[in-house]
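Colleague: need coordinates for the following:
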Amino acid sequence: MLKRLTLMAAALSASTATLAEPTYVVADRLLEVETGQYIAKPVIAVEDGKIVSVSTGSAPAEAEVIDLTGHTILPGLIDMHVHLDGRPEYGGYSGLQFTDRFWTFLAAANAEKMLKAGFTTVRNLGDDDYNVAGLDQAIGEGWLVGPRIVNANYALGATGGHCDSTFLPPSFNQKSPAVGDSPDELKKRVREQRKYGAEVIKACATGGVFSRNTAPGIQQLSLEELTAIAEEAHFWGLKAAAHAHGADGIKAAIRAGFDTIEHASFIDDEGIRLAKERGTFLSMDIFNTEYTLSEGAKNGVLEENLAKERLVSKAQRDNFSKAHKAGVRMVFGSDAGVMPHEDVGGQFAIMVQLGMSPLQAIQAATLNAAEALGQQGQVGTLKPGAWADLIAVTGDPLADVGELADVDAVVKGGVLVE
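Modeller: Predicted coordinates for the structure are as follows:
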């Protein structure tokens, strides 16, 4: 009898849960990013943080409503390349003045800034001390406010390469825990990062701008090493992202099977052809140049690094236009941390200046990004079954994509972000 009563109570509880009233989001219009069409007077019903229906008209009387009247709504934005535990104000050696845990708290502040800027999902491609893994857990448990995070932990690389520690002398004996110098070593590094929570694997195929003694265009991991990383990541069900500025490193990473190429500054015609043939996404951070060159020296960035930024920036923008025109798939990636996290929405205008339509720029930060994450139908869309993540702007983002640099409201999981 007791067992029967327990089962009846459980059934009653489940029935009550299913009868819980949904929350409704209403606005003047909804941008359907799949088609570029507007839906007037949208009514989005949300239960348990996800969209259950999208209709038009009015929300039911007495319903709980998030009223965004006077606004256009569209899916929450996705930034595919951020560094949450960094800030551009601390360049060069200036960051050494702080204790290690300073960066953990900084990551929490940056996460909130990105969410309030409209980025409800971000991909964190490299941090120190597993700062962002802990941040992600704290957000998930409700202790902190921030976006959904797809986190890489430490980025893999070669000893002495861009993803190693390159600023301190030998007496410090400092090196990244994720470097390796053979396919087998790098396969082990993939497993270690996954063990500690990595949801995507990042590897540095070439040198970079903000390291010492590395040239952005020079390949630093062999095709065999890159292949081992990509295959091991995919074996564990993870995506793989390759930091690659130089043409040879870009092509090697594409051939190795990486899902996204980060920066892609010096991509050549063959690299563009390979990316298009293989469906590889390019994530090109084309907005941070002005900030770095105007504020970098004041922030402590070394002249060596500023010179590399000058070398890279124009080529990267030219090749963004060229790759887009050729039909390569693109995603939105800002490299936030190199520039202020709260300002990255300004990149949309640069994407349009370089040849994209406003809708294509928006799709790069919604549909394309969701596909590159392997989260189609979950984020980057306002269809039933997706997370109820959305933003609201006053104007028409298809007429002025600059609207996305200053969003008016953000909803994550059906909850208005205060």
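
Colleague: from here on, contacts and neighbour counts on C-alpha atoms
Modeller: Will do.

Colleague: what's the distance between the helix or strand residue 12 falls within and the middle of its chain?
Modeller: Per DSSP states H and E, residue 12 falls inside helix 2-18. Here the centre of helix 2-18 is set off from its chain's centre by 42 Å, with CA atoms, centre = their mean, to the nearest Å.

Colleague: and the following helix or strand past that helix, what does it pack against?
Modeller: Counting by DSSP H and E, the next helix or strand C-terminal to helix 2-18 is strand 23-32. Counting contacts by 3 or more CA pairs under 8 Å, 6 or more residues apart in numbering; DSSP states H and E, strand 23-32 is packed against strand 37-40, strand 42-47, strand 64-75.

Colleague: here is the second sequence; please produce its structure so I can put it next to the first one:
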Amino acid sequence: MTGFFLKNANVINVKTCTVEENKLLYIVDGRFAETSSPIGADEPVIDCEGKFVSPGIIDAHVHLVWDGTSPDPMTDTLADGDFVCFAKGCSNANKSLKAGVTLVRDVGSCNDTAIPLAASINRGYIQGSRVIPCGGAIQGSYGHCPMIGTICDTKGELIKKIKQLKGAFIAHRIAPPHWIKIMASGGAAGLEDLGPCMYSVEELEAIACEAHRLNIKVAAHALSYDAISKCVYAGIDTIEHGAELDEELLLHMKAHGQTWVPTVAVYKVLSESRGVVADIIVDKSEGVTKKQRAIFKKAMEIGTQIMMGSDAGSANFGPHPSGLMEMCVMEDYGMPKAEVLRCSTYESARILGVDKTLGSIEVAKVADFVILAANPLEKGAKAYIEDLCAVYKLGELVK
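Modeller: Down below sits the predicted model:
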């Protein structure tokens, strides 16, 4: 066994949002281990005096094949092709990891590119954040961002695609949990109408039923009330964006264990991007931002599950990672800094289904963590931006 110690560590307990002061941590074979024995004379020791040790950040909504610097990533995807997009994904996963974002859920990629990308990272061919890949986003013919999706217009096509994705996860040795993504409405960053739900209630129920039968969870891009309500009542697991959520839907989601991934930062940026992106995108984003700010407070009051996701890679959003920006905007919208951190670590791990191995600093869990020069429970997301000292993945120093 190969191991090392962290001494005098102020450990961030993201379950209780407290600091456990002057702890001794032992990392062996990539996991946190018991520290009952004294430190041996020849064992490596890192002194964390005055520093804070936190689990890595989890971003539950990214697009690794987009780099976030383009005003039109959709056109770029078509021009670049799958190989260049795969290379972009490698670069963006690496940038994310070095910034302390140790796990992402990729919710849309051209020709399911995120699946072999995740496999390549898992096998050590590429250094990058861990990736939970959804493959291409399933959508109808008139849908949102078809270049990072798969067109399915009938119940039969939907069920076939879900089975194909399950097969791809197995073929690429992607361990559970498995997730897929559907586009249930139009998007702000596109020319299409936001309003009508892309799929009928019967089709959405078929998606949820088939996916859950195969032990797959479902994320739904949904901005309009029509799309959100149909997805919520059909049993979809996470609602992405959710601009027109209301109190009744939030209460239903709380009662049924469903989760909202707000992605508030991207719409704020798009609403301020007039002259860079198309006016119709700015106009729609302004409306989304206004609605999200109001319903975000209501969701906190009700106690609906919220998971941090940034939509990293989107038009004019800036280079990966964007999760730390998302955390800052969540703080601006009224969520306490400690709760934002919990939603971006342990809660995300629990909702995604990886909390047995990731998301908090505990014995037997994987040693994906960061060392900070400031307390993130007090300073918030800015501690990860301004005070990042080191990043570790599987107990190995990344930065």
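
Colleague: TM-score for the pair, please.
Modeller: The TM-score (TM-score structural alignment, normalised by the length of the second structure) is 0.90; 385 aligned residues with a CA RMSD of 2.2 Å.

Colleague: in the stretch 251-399 of the second structure, which spans are helices?
Modeller: Ranges of helices in the stretch 251-399 of the second structure, per DSSP state H, counting those that start in this stretch, are 264-271, 279-302, 323-332, 337-343, 346-352, 376-379, 382-386.

Colleague: which of the residues in the shortest one are buried?
Modeller: When you say that, I think you mean helix 376-379 of the second structure. Neighbour counts using 16 or more other CA atoms under 10 Å place 376-377 of helix 376-379 of the second structure among the buried residues.

Colleague: so where in the first structure does that helix end up aligned?
Modeller: Counting by TM-score structural alignment, helix 376-379 of the second structure pairs with residues 397-400 of the first structure.

Colleague: touching that stretch from outside, list them.
Modeller: Residues from elsewhere that reach stretch 397-400 of the first structure (CA atoms under 8 Å, 6 or more residues apart in numbering): 358-359, 403-404.

Colleague: so which of those wins on neighbours?
Modeller: Within the contacts of stretch 397-400 of the first structure, residue 404 tops the neighbour count with 25 neighbours, counted by other CA atoms under 10 Å.

Colleague: residues contacting it?
Modeller: Contacts of residue 404 of the first structure by CA under 8 Å, 6+ apart are 118, 345-346, 348, 393, 397.

Colleague: and residue 197 of the first structure, by the same measure?
Modeller: 133, 151-153.

Colleague: just confirm it is within a strand.
Modeller: No. Under DSSP: H, G, I helix; E, B strand; the rest coil, residue 197 of the first structure falls outside any strand and is assigned coil.

Colleague: what's the spacing between it and residue 149 of the first structure?
Modeller: As defined by CA to CA, to the nearest Å, residue 197 of the first structure lies at a distance of 11 Å from residue 149 of the first structure.

Colleague: ok, now which ones touch the closest residue to residue 102 of the second structure other than its chain neighbours?
Modeller: Spatially, and ignoring its direct neighbours in sequence, residue 102 of the second structure is nearest to residue 129 (4.6 Å; CA to CA, 6 or more residues apart in numbering). Going by CA under 8 Å, 6+ apart, residue 129 of the second structure touches 93-94, 96-97, 101-104, 121.

Colleague: tell me which of the contacts of residue 404 of the first structure you also see in the second structure.
Modeller: Checked against the second structure using both residues aligned by TM-score structural alignment, their matches' CA atoms under 8 Å, those keep these contacts: 118, 345, 393, 397.

Colleague: what's the closest non-adjacent residue to the residue mapped onto residue 111 of the first structure from the second structure?
Modeller: For residue 111 of the first structure, the aligned residue in the second structure is residue 93 (criterion: TM-score structural alignment). Leaving out its chain neighbours, the residue that sits closest to residue 93 of the second structure by CA to CA, 6+ apart is residue 128, at 4.5 Å.

Colleague: so that neighbour, which of the three states?
Modeller: Criterion first, three-state DSSP; result for residue 128 of the second structure: coil.

Colleague: measure it to residue 81 of the second structure for me?
Modeller: 21 Å.

Colleague: higher neighbour count, those two?
Modeller: Taking neighbours as other CA under 10 Å, residue 128 of the second structure and residue 81 compare with residue 128 leading, 28 against 13.

Colleague: isn't that one right up against residue 97?
Modeller: Yes. Residue 128 of the second structure is within contact range of residue 97, at 5.4 Å (criterion: CA atoms under 8 Å).

Colleague: top of the contacts of residue 404 of the first structure by neighbour count?
Modeller: So for the contacts of residue 404 of the first structure (other CA under 10 Å), the most neighbours sit at residue 118, 32 neighbours.

Colleague: now do the same contact list for that one.
Modeller: Each residue near residue 118 of the first structure by CA under 8 Å, 6+ apart is listed here: 76-77, 390-391, 404, 407, 409-410.

Colleague: got a winner among these for most neighbours?
Modeller: Highest neighbour count within these, by other CA under 10 Å: residue 77, with 33 neighbours.

Colleague: per the alignment, that one corresponds to what in the second structure?
Modeller: Looks like residue 77 of the first structure aligns to residue 57 there (TM-score structural alignment).

Colleague: cool, and residue 363 of the first structure?
Modeller: Under the alignment by TM-score structural alignment, residue 363 of the first structure pairs with residue 342 in the second structure.

Colleague: how about its match: what's its closest non-neighbour residue?
Modeller: residue 14 (5.3 Å).

Colleague: shouldn't that neighbour be in contact with residue 337?
Modeller: No. Distance between residue 14 of the second structure and residue 337: 11.4 Å, which falls outside the contact criterion (CA under 8 Å).

Colleague: between these two, what contacts are shared?
Modeller: With CA under 8 Å, 6+ apart, residue 14 of the second structure and residue 337 have no common neighbours.

Colleague: how much space separates residue 22 of the second structure from residue 397 of the second structure?
Modeller: 21 Å.

Colleague: who has more neighbours, those two?
Modeller: residue 22 (17 against 13).

Colleague: if we can go back for a sec, between the contacts of residue 197 of the first structure, which is nearest residue 228 of the first structure?
Modeller: When the contacts of residue 197 of the first structure are ranked by distance to residue 228 of the first structure (CA to CA), residue 152 comes first, at 16.9 Å.

Colleague: cheers, nothing more for now.
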